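J.: I'll drop the sequence and a predicted model, then ask my questions.
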Amino acid sequence: MEFMDSLLYSSLFDDSSDDDTNHVERKKKIFKIRINNLDLWDDQEFIERYRVSKKVALLLTRQIEDEIKFDTEKNLAVKPIDQVLATHQYYGSGSFMRYVGDMSGLHKSTVCRIIHRVTRSIAQLRPSYMNTPPNNDERMAVATDFYKISRFPKVLGAIDCTHIQILSPGGENAEDFRNRKGTFSINVQVVGDANLCIRNIVARWPGSAHDSHIFNRSNLKCRLESSEFDNFWLLGDSGYALRPYLLTLLNDPQTQARKYYNESHIRTRNAKERLFGLWKRRFPIIGTKLRSKLDNVQYIIVATAEN
């Protein structure tokens, strides 16, 4: 009996067994075929898939190429233009990274790293693509475009907030991101012009933050109060307080002049609603629920706003 026990013990702990079932083969590396999407599609088909024109894609690539190119001599390193296209496919499809990888000939983990690198590089270009008019001539041009809508003078922009849904960030402060509708979101403040371009954006406040709270703690308010945009103003809804540089609707207008003011105010500010709709339809990734980490969500919002 002792002899049999010793044999059983040795068979359980003997590492020199030749049994093939204990041998685990390393998964063979597969190199997917990469397609030259820049030349494959015509201009219209390219825009439908990537939400930007070929000219814009090439311009973005030149501007961020030094930040995103891989410092390697390997032949299969992903080119900067392919990184930009994969990122915009993610923005434009609102899909999972695995799907983007299958369409780009890349592994899911590679797509994940590329999207984060490219998104952060694009977001850093914000001062070049998103700014309030720096001088009176440009401000008058913006105001003229607004005036053509409903004859409201000297409007520099329409301000409002929109919620971008996210996954629960977890942690002790997760409930701060739950908005009044019970979902988790980032409350994003946007100032847009009459041509549906975003001039200013704040994308760092949780969904529970009120619109006026975000504005009161923004750099934009400090610039307005310092008279940097003297004789021009923003248009906002009733969520904001009436100020010399921020005009809101009049409550219970009795005279015809006040009614005309409200009507002109509503029509002019409607450009902001169309901007939000266009932005979220163009980039479904922000029109649905963003399934990225909180640190990356803010960069994605800013990067899509610049496009």
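T.: Cool, got the structure. A quick note: this is a predicted structure, and the numbers were derived from the prediction, not measured. Numbering: from 1, shown residues only.

J.: okay, CA-based contacts and neighbour counts for the rest of this
T.: OK.

J.: the closest residue to Tyr245 other than its chain neighbours - how many residues pack around it?
T.: Spatial nearest neighbour of Tyr245, excluding adjacent residues (Cα to Cα, 6 or more residues apart in numbering): Trp233 at 4.4 Å. Counted with other Cα atoms under 10 Å, the neighbours of Trp233 add up to 20.

J.: swap in Phe283?
T.: Under the neighbour criterion other Cα under 10 Å, Phe283 is assigned a count of 23.

J.: with Thr162 instead?
T.: Thr162: 16 surrounding residues under other Cα under 10 Å.

J.: mind checking the SS state of it?
T.: Three-state call for Thr162 (DSSP: H, G, I helix; E, B strand; the rest coil): strand.

J.: mind listing the strands for this protein?
T.: In the chain, the strands defined using DSSP state E lie at 155-166, 185-192, 198-206, 233-235, 246-247, 289-290.

J.: of all those, which lies closest to Met140?
T.: For the strands of the chain, proximity to Met140 was assessed by Cα to Cα; strand 155-166 is nearest, at 8.3 Å.

J.: Lys108 against Phe96, yeah?
T.: No: counting by Cα atoms under 8 Å, Lys108 stays clear of Phe96, with 9.1 Å between them.

J.: compare these two (neighbour count), which wins?
T.: Remark: of Lys108 and Phe96, Lys108 carries more neighbours, 16 against 13, as counted by other Cα under 10 Å.

J.: one more to weigh against that first structure:
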Amino acid sequence: MLTEPGRCRSLTTEQRVLILLRFLAAGSFEQNAADLVRVSQPTVSLNLPIVCDALLNHFTEFIRMPQISSERQAAPLAFHSLAGFPRTIGAIDCTQIKLLSPGGYFGQYIMVGDSRYANTSYLATPYTISHPGLATNPIKRVYQASLIGTRNVVERMYGVLKRRFPVLRHGLNVSLPTAQKLIIAAAILHNICIEEGEVYVDEEVGNENVEESANEQLTEEELLPGVNQLARDEVLQYFRIEAERHQHRNLN
């Protein structure tokens, strides 16, 4: 339910939602949304955080980690089907987010990120292009290709999200608190679209940073000496075992 005293009270729920959708789709100028429903720009400015707050009340319904046992079992299988990378519960992107261990139910899983993140016990990252042995070690090459292929899903998701709501690409000309709410609201609406079968198809949506992730020149091993490399080491061991099994089957 959307309620607010003052100028927004006369708006219907449909009008308020249309204002938000128009703003997200048409760029960061509030006047564009105002023209759609024939209201003033200040009314749009007041309305945006109200609708965002209403959506944020449903945040955990549409943006969440797998909760029930069947979901936690299905997620690693779905990620594995992308490029053969094992035990993956999620993929992340963006260097501004400090990632903590999922813990709890997710302690047995790992996440995958690009080489701008540190490799830890719960986060597996690709080798840098200058890593010793990458060019000659077949297991490391399999690991590299599999991880990048698995992480592509989050690259594409951000591309689709920004094309569905271009304001996220063009820039938000609003206050910081409203901008934060708009970003989360857009993510919720994006997931609602997916659940309703509103699939966004655009051949131009690509994996913009895949090559950058693979060819990043920073060497996290040198910058972060002593970092826990359990996640990468475990996955490398997985691929070694898979290679041995494959070789054994060929011999038989």
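T.: Happy to help now that I have it. It should be emphasised that the depicted structure is a prediction, and the values quoted were computed from it without experimental measurement.

J.: where does the TM-score land?
T.: Once the chains are laid over each other, their TM-score by TM-score structural alignment, normalised by the length of the second structure reads 0.67; 183 aligned residues with a Cα RMSD of 2.1 Å.

J.: just put the strands of the first structure in TSV and tack on distance to Glu48 of the first structure.
T.: TSV is the format used below for those (distance: least, Cα to Cα, whole Å):
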stretch	distance to Glu48 of the first structure
strand 155-166	23
strand 185-192	24
strand 198-206	21
strand 233-235	33
strand 246-247	38
strand 289-290	21
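
J.: and Thr72 of the first structure, which of these is closest to it?
T.: Closest of these to Thr72 of the first structure is strand 289-290, at 31.8 Å (criterion: Cα to Cα).

J.: against the second structure, where does that closest one fall?
T.: Strand 289-290 of the first structure lines up with residues 171-172 of the second structure when matched by TM-score structural alignment.

J.: what's that stretch in contact with?
T.: Here stretch 171-172 of the second structure makes contact (Cα atoms under 8 Å, 6 or more residues apart in numbering) with 27-28, 179.

J.: mind checking how far it is from the chain centre?
T.: Chain-centre distance of stretch 171-172 of the second structure: 19 Å, with Cα atoms, centre = their mean, to the nearest Å.

J.: contacts only, for the most centrally placed residue in the second structure.
T.: Closest to where the C-alpha atoms of the second structure average out (Cα atoms, centre = their mean) is Val154, at 4.4 Å. Taking Cα under 8 Å, 6+ apart, we find Val154 of the second structure in contact with 91-93.

J.: please tabulate those in JSON lines, including the columns neighbour count and distance to Asn215 of the second structure.
T.: Converted to JSON lines, the contacts of Val154 of the second structure look like this (neighbours: other Cα atoms under 10 Å; distance: Cα to Cα, whole Å):
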{"residue": "Ala91", "neighbour count": "20", "distance to Asn215 of the second structure": "18"}
{"residue": "Ile92", "neighbour count": "18", "distance to Asn215 of the second structure": "18"}
{"residue": "Asp93", "neighbour count": "17", "distance to Asn215 of the second structure": "16"}
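
J.: same check for these, but in the first structure.
T.: Retained contacts for the contacts of Val154 of the second structure in the first structure, judged by both residues aligned by TM-score structural alignment, their matches' Cα atoms under 8 Å, are 91-93.

J.: can you give me the neighbour number for the corresponding residue of the first structure for Gly159 of the second structure?
T.: Aligned by TM-score structural alignment, Gly159 of the second structure pairs with Gly277 of the first structure. Look at Gly277 of the first structure: counted by other Cα under 10 Å, it has 12 neighbours.

J.: how about the nearest residue to Leu247 of the first structure, chain neighbours excluded?
T.: Leu235 (5.1 Å).

J.: hmm, Thr248 and the one you found touching each other?
T.: Yes: using Cα under 8 Å, Leu235 of the first structure is in contact with Thr248, at 6.1 Å.

J.: of the two, who's got more company?
T.: Set Leu235 of the first structure next to Thr248 and count neighbours by other Cα under 10 Å: Leu235 wins out with 24 against 19.

J.: which position in the second structure pairs with that one?
T.: That one, Leu235 of the first structure, aligns with Val112 by TM-score structural alignment.

J.: residues in contact with that match?
T.: Per Cα under 8 Å, 6+ apart, neighbours of Val112 of the second structure: 88, 90-92, 123-125, 147, 150-151.

J.: how about Leu20 of the second structure?
T.: By Cα under 8 Å, 6+ apart, the contact list for Leu20 of the second structure reads 33, 47-48, 51.

J.: need the counterpart of it in the first structure.
T.: Per TM-score structural alignment, the equivalent position to Leu20 of the second structure in the first structure is Thr87.
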